[in-house]
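> Could you work out the structure for the sequence below:
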Amino acid sequence: MDKEKIYQELLPQVEALMAGETDEVGVQANIAAVLKERLGYFWIGFYTHRDGDKLRLGPFQGSVACYTIPYGKGVCGAAWAQGETIVVPDVEAFPGHIACSSLSRSEIVVPVFDGQGNFRCVLDIDSDELNAFDETDKKYLEQLARLMTENLYAKG
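So this is what the prediction gives:
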């Protein structure tokens, strides 16, 4: 099955998982699980903004991960600072990449905001293959982020 078709089937499933749920950790855990199950990438998870100028490790699927990421640092911190999705075809070529695992070769990071436009978290996906992510991933993962805003973070 091609990637676009997987995403088209996956998004309604994710929306159903979130319906009426208010527990951020639970929702993030299920989203990470369904993405890992359907897409199979090396590492899928969330880094959340709880306070200050650091992202903190949230629910994830994959090998061990970094606990904190400073604002503006690495791909996750850069996506937070820029407020937009970052696709990295080769993590070795990304200035300041934070290597939580030497197996990571490419990465996509999507910021998630609440209903008032305040930053909440990033969805971080790593692949053990170069050039694993493209415009299809960006399009559908940004739709997933909007679903999170509408269903989980609408009130801010």
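> rest of the way, CA atoms for contacts and neighbours
Fine.
> I'd say E129 and V91 touch.
No. Contact criterion C-alpha atoms under 8 Å: E129 and V91 do not qualify, at 10.3 Å.
> measure stretch 81-89 end to end?
Counting by C-alpha to C-alpha, to the nearest Å, the length from the leading to the trailing residue of stretch 81-89 is 20 Å.
> to compare against the first, here's another:
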Amino acid sequence: MAEDLQIIASANKKERYQSLIPQIEALLYGETDLVANLANIAAALKEQFNWFWVGFYLVKQDELVLGPFQGPVACTRIAKGRGVCGTAWAKAETLIVPDVEEFPGHIACSSLSRSEIVLPLTHRNEVIGVLDVDSSALNEFDETDARYLNQIIGLIKFNA
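Below you'll find the predicted structure:
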């Protein structure tokens, strides 16, 4: 179904999310494999917004481990509380970072990343991963992104 993704380039951010969300719902419909669904979400977001990097890190024991993503190669493992991703995991909250150079302990997987948003994925009140989105532009992300990206990750179904 990926070939059916309708990308809207000329609309505002809110309209682009509103167009994309039902398409992501359709991509996820009936699919129970978590990795497949995370991969399609990352691809759909990358296609729609052309951000520098979009992907997931999944909690495995005591660290975040790289999961499905779109973009250049990335850091493979991140400790809890380290960098933006590890901090979002530790705090179990969405972090919007307008300038990654100003974030204490930022992990520079790429020097081209300038701003970032990280949202925790939760299941049964436990953080099981994060959605990490990086932009090559400063101040790329805001509360609109947080709202709609939270809505998108809310579509993810986890096997019991």
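> Superposing both, give me the TM-score.
Here the TM-score for the pair of chains, by TM-score structural alignment, normalised by the length of the first structure, is 0.93; 150 aligned residues with a C-alpha RMSD of 0.9 Å.
> coming back round to it: and for E129 and V91 of the first structure, which residues touch both?
Each of 104-106 lies in contact with both E129 of the first structure and V91 under the rule C-alpha atoms under 8 Å, 6 or more residues apart in numbering.
> Nearest the geometric middle of the first structure, what residue?
Among the residues of the first structure, L123 comes closest to the average C-alpha position under C-alpha atoms, centre = their mean, at 1.2 Å.
> Is it located within a strand, as I assumed?
Yes. Counting by DSSP: H, G, I helix; E, B strand; the rest coil, L123 of the first structure is located in a strand.
> Can you name the residues that contact it?
L123 of the first structure sits next to 44-47, 109-112 when contact means C-alpha under 8 Å, 6+ apart.
> Tell me how far the aligned residue in the second structure for N30 of the first structure lies from V127 of the second structure.
Under the alignment by TM-score structural alignment, N30 of the first structure pairs with N40 in the second structure. When C-alpha to C-alpha is applied, the distance between N40 of the second structure and V127 of the second structure equals 21 Å.
> Which of the contacts of L123 of the first structure fall within helices?
Secondary structure assignment by DSSP state H places none of those in helices.
> Turn those residues into TSV, columns for distance to A65 of the first structure and neighbour count.
Shown next, in TSV, are the contacts of L123 of the first structure (distance: C-alpha to C-alpha, whole Å; neighbours: other C-alpha atoms under 10 Å):
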residue	distance to A65 of the first structure	neighbour count
I44	10	27
G45	9	25
F46	11	27
Y47	10	26
V109	15	28
V110	17	25
P111	18	28
V112	20	28
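> Next, format those residues as a markdown table and append distance to Q61 of the first structure.
Converted to a markdown table, the contacts of L123 of the first structure look like this (distance: C-alpha to C-alpha, whole Å):
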| residue | distance to Q61 of the first structure |
| --- | --- |
| I44 | 5 |
| G45 | 6 |
| F46 | 10 |
| Y47 | 12 |
| V109 | 15 |
| V110 | 16 |
| P111 | 18 |
| V112 | 18 |
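> Out of the residues you listed, flag the one nearest to L35 of the first structure.
Sorting the contacts of L123 of the first structure by distance to L35 of the first structure puts I44 at the head of the list, at 7.2 Å, by C-alpha to C-alpha.
> Need the nearest residue in space to the residue mapped onto the closest one from the second structure, chain neighbours excluded.
Under the alignment (TM-score structural alignment), I44 of the first structure pairs with V54 of the second structure. Here the nearest residue to V54 of the second structure in space, its sequence neighbours aside, is V133; by C-alpha to C-alpha, 6 or more residues apart in numbering that works out to 4.5 Å.
> Residue in the first structure paired with the one you found?
In the first structure, the residue equivalent to V133 of the second structure is I125, according to TM-score structural alignment.
> Identify the residues contacting its match.
41-45, 107-109.
> Over to P68 of the second structure?
Listed by C-alpha under 8 Å, 6+ apart, the contact set of P68 of the second structure reads 35, 38-39, 42, 55-57.
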